[in-house]
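1. Sharing a model prediction with you, sequence too.
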Amino acid sequence: MPSLYPRATLKRIIKSHQSKALSKNVDVLIYLNCMIFLQKLAQEANSEAEAGRENVIEKRHVKAALEKVLQDFQG
């Protein structure tokens, strides 16, 4: 089964930014969290565009949605 992302590269990036020992599959959790964040951001930006009766998602829609999504993901 082909990989969805460059797992070795992601592990290397995580390891270079973290001095503590991490779980074996932490890269999968980080990747999934990132994908959920991007999906939520796209959905919120789409809602912003639809609220303004526009068919195209623009930069301002993403910026408005970003504030909402970051509040949801703040933990």
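-> Here it is on my side, so go on.

2. use CA for all of it now, contacts and neighbours both
-> OK.

3. Show me which positions of stretch 50-70 end up buried.
-> 61-62, 65-66, 69 (16 or more other CA atoms under 10 Å).

4. And the contacts of it?
-> Residues outside stretch 50-70 that contact it (CA atoms under 8 Å, 6 or more residues apart in numbering): 37, 40-42, 44-46, 48-49.

5. put this beside the first:
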Amino acid sequence: MARLYSRTTVKKIVKAHNPRSSLSKNVDVMIYLDYLLFLQRLAREADAELLQTKGTMLQAHHLQKVVEQTLQQFRG
């Protein structure tokens, strides 16, 4: 199975944002899992928006309505 992301690249990006912080050994895995949870919640919220508007196919405007709310839930 191909790797989904480069561990060293993710660590370098995180370290560039906050060079003084010490990173745990598996910080890249935690970031990736948080990303997957974000995508899952975004899809769930967009699906709920689709059902609320009585649509039949998920479209970009359904995602645009819920993306800000979902982003705010993941900040912290």
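-> Ah, there it is. Note that the structure is predicted; figures quoted are calculated from it, not measured.

6. can I get the buried residues of stretch 50-70 of structure 1 in TSV with distance to Glu54 of structure 1 and secondary structure?
-> Formatted as TSV, those follow (distance: CA to CA, whole Å; DSSP: H, G, I helix; E, B strand; the rest coil):
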residue	distance to Glu54 of structure 1	secondary structure
His61	10	helix
Val62	13	helix
Ala65	15	helix
Leu66	18	helix
Val69	21	helix
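
7. In JSON lines, list those along with distance to Met1 of structure 1.
-> Converted to JSON lines, the buried residues of stretch 50-70 of structure 1 look like this (distance: CA to CA, whole Å):
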{"residue": "His61", "distance to Met1 of structure 1": "36"}
{"residue": "Val62", "distance to Met1 of structure 1": "34"}
{"residue": "Ala65", "distance to Met1 of structure 1": "35"}
{"residue": "Leu66", "distance to Met1 of structure 1": "34"}
{"residue": "Val69", "distance to Met1 of structure 1": "32"}
